[in-house]
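Novice: can't give you the sequence, but here's the structure:
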């Protein structure tokens, strides 16, 4: 077994302290567990922050003030060495929802005084017993929709609060067989090789069937939505996505790893592409835009079965001259 227990224990302790801290205590918790020069990457309008105090003041304290009695509902927890770097730093990743009572406005989003669930995925790089780098993606448009707002035109995928993995086996607090993680990573890499080309010479559904089960589930971000089965995924997301964008750059990730039957990656950005019309119901801009993405995967057998996707769509459309957050909440 490959043992990432010290890193896992650190992040679990960090979560336990942070999740029980008040808004005003967030800075102290961040300072205890994170390096002074922490690099923190968050979705628009947060982008890149430096140092624990800035992250606490800009993100955690306002969020905790807005989502009263917030709790973390985690669906995935895993660790591994970054397969993309020779130093093979250890990263710990988690995914789930931050749930609370939406009692005060956040980012101009009006409170509902009801349960609200902020979907998130986080990657933490650990060195010398501290968190030195974090990428935390959170689906702000999904929260906007829970508040009755409509940030994007209605799309073809389903917009809903998303569940965790079907087998409910992704909270990997204990070590996992390394051969399982190696097989998952190889499957993810094969899928990336196909996806990154967009021109495999095969019809789209045949291309997808090389690395995906026919009953795949693609849990996409709010504004695009979730799809089920290769046939519907091709019609409701992958086909329109490829048709509405051109000049896709190569794929670039900061971190990619797998443990057990699960794996994932993030990039900053993952790739760039130019909208030529139709993507998310929007007109063409002709301007290249950045896609910052997190993907979490579940492997079943020799193929991928589920995929949870976070795309910083607010940032992408901001690069196209459209402030979706600002125009929707009136700030």
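Specialist: Looks like it came in fine. Since we're looking at a predicted model, the values are computed, not measured.

Novice: contacts, neighbours, all on C-alpha from now
Specialist: Will do.

Novice: Quick one: the helices in this protein, in order.
Specialist: Assigned helices in the chain, in chain order: 5-20, 26-33, 52-55, 61-66, 140-146, 178-195, 204-209, 230-233, 239-244, 313-319, 324-329 (criterion: DSSP state H).

Novice: Give me the residues contacting the second one.
Specialist: Looking back up the chat, that one is helix 26-33. Contact with helix 26-33 is made by 10, 14, 17-18, 21, 52-53, 55-57, 60-61, 130-131, as judged by Cα atoms under 8 Å, 6 or more residues apart in numbering.

Novice: Second structure follows, compare the two:
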């Protein structure tokens, strides 16, 4: 099958143009690289946006005004076709940090005048030389902790400024062999199949060992944190999460793809569940909760070794009547 060089180059040029653009040029950049009716999905408080100009004025202009001298530090970059669709469209994915000097308020978060790093994960759907859809998931609570404005109680895992893959091989600017991408998708599919609705019927650590390496690393979002090895992942995230949420729906993705040893997916939402137990210091609430998630994976052999995950926890709590961002930024 044809490779992904033209789509990758388009996205790389898009990134370079966004980085170079001043405030007034950002709508021009968006118009050059994106379809006028671009569908853009972002995390709370931005949400779903329609139109390239709207994205420029609602997200990029406020971000670049707040984080001056902004630079993109990319740790993962790959492309592929959505496993569950037959439209032939190519998706380009990347992950890393947007780093700048936090000089002006952003969504109510007070600046520090110091360097700050905003975790991001993104998928771009490319057709006919334009980006027609984009998921831009960013870890705003992680940025808040860097400023001393911690929105959450103590988390079960660890706050870290998170690195890229241990192998330092995540930038697939050249196309990888198709067989490697198929192997990565197979590993991801096996994990999703085991995950199911959390009812495989075997002990959690035994379930995890079927598809994960023993020394797996789970780079989780702020509010949960990062954890290392199967036992600690089970103890510090997966176990508490499954205890807090029940009646999990099936998994649904807008894109699920892989290239080389790397793959990922995102949904809007990925799944829903009922909050029947306490979580992150919050009590249970009635009704179903939706989870908007981006996951990236590194495969080693036939199992998964690393996972970078973005969960819109601000949206999770907003559905339950708690505006975490507003509550935190209005203190004092």
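Specialist: Done, it's in. The structure displayed is predicted, hence computed values, not measured ones.

Novice: sorry, back to before: make CSV from the contacts of helix 26-33 of the first structure and add neighbour count to it.
Specialist: CSV is the format used below for the contacts of helix 26-33 of the first structure (neighbours: other Cα atoms under 10 Å):
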residue, neighbour count
10, 17
14, 18
17, 18
18, 21
21, 18
52, 25
53, 20
55, 22
56, 21
57, 15
60, 23
61, 18
130, 20
131, 29
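
Novice: if you skip the residues just before and after it, what's nearest to residue 328 of the second structure?
Specialist: Leaving aside its sequence neighbours, residue 328 of the second structure sits nearest to residue 151 (Cα to Cα, 6 or more residues apart in numbering; 5.6 Å).

Novice: Which residue in the first structure aligns with that neighbour?
Specialist: Per TM-score structural alignment, the equivalent position to residue 151 of the second structure in the first structure is residue 151.

Novice: pull the longest strand from the first structure.
Specialist: strand 67-81 (DSSP state E).

Novice: check contacts around the aligned residue in the first structure for residue 105 of the second structure.
Specialist: When the first structure is aligned by TM-score structural alignment, residue 105 of the second structure is paired with residue 105. Residue 105 of the first structure makes contacts with 66, 111, as judged by Cα under 8 Å, 6+ apart.

Novice: Tell me the residue in the first structure that is farthest from the middle.
Specialist: Taking Cα atoms, centre = their mean, the residue of the first structure most remote from its mean C-alpha position is residue 201, at 29.7 Å.

Novice: That one pairs with which position in the second structure?
Specialist: Per TM-score structural alignment, residue 201 of the first structure is aligned with residue 201.

Novice: Tell me where the stretch 101-250 of the first structure has strands.
Specialist: 115-127, 130-138, 212-219, 226-228, 245-246 (DSSP state E, counting those that start in this stretch).

Novice: tell me which residues of the fourth one are tucked away?
Specialist: Buried residues in strand 226-228 of the first structure, counting neighbours by 16 or more other Cα atoms under 10 Å, are found at 226, 227, 228.

Novice: ok, the second one touching residue 214?
Specialist: Think residue 227 of the first structure. No - counting by Cα atoms under 8 Å, residue 227 of the first structure sits too far from residue 214 to count as a contact (12.0 Å).

Novice: thinking again about what came up before, a markdown table please, covering the buried residues of strand 226-228 of the first structure and showing distance to residue 162 of the first structure.
Specialist: Converted to a markdown table, the buried residues of strand 226-228 of the first structure look like this (distance: Cα to Cα, whole Å):
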| residue | distance to residue 162 of the first structure |
| --- | --- |
| 226 | 9 |
| 227 | 11 |
| 228 | 13 |
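
Novice: so the residue nearest to residue 328 of the second structure makes contact with residue 331?
Specialist: No - assessed by Cα under 8 Å, residue 151 of the second structure is found out of contact with residue 331, at 10.4 Å.

Novice: neighbour-wise, which of those two wins?
Specialist: Neighbour count, other Cα atoms under 10 Å: between residue 151 of the second structure and residue 331, residue 151 has more, with 20 against 7.

Novice: Relative to residue 287 of the second structure, how far out is that one?
Specialist: 23 Å (Cα to Cα, to the nearest Å).

Novice: quick one: contacts for residue 49 of the second structure?
Specialist: Residue 49 of the second structure makes contact with 39, 40, 41, 42, 55, according to Cα under 8 Å, 6+ apart.

Novice: Quickly name whichever of these is closest to residue 135 of the second structure.
Specialist: residue 41 (4.7 Å; Cα to Cα).

Novice: Just to check, the closest one is in contact with residue 138?
Specialist: No - the criterion here is Cα under 8 Å, and residue 41 of the second structure misses it with residue 138 at 10.6 Å.

Novice: Please say which of those two ends up with more neighbours.
Specialist: Neighbour totals were compared for residue 41 of the second structure and residue 138, and residue 138 leads with 25 against 22 (other Cα under 10 Å).

Novice: Distance check, that one against residue 46 of the second structure.
Specialist: Distance from residue 138 of the second structure to residue 46 of the second structure, by Cα to Cα: 10 Å.

Novice: Also residue 123 of the second structure?
Specialist: In terms of Cα to Cα, residue 123 of the second structure sits 17 Å off from residue 46 of the second structure.
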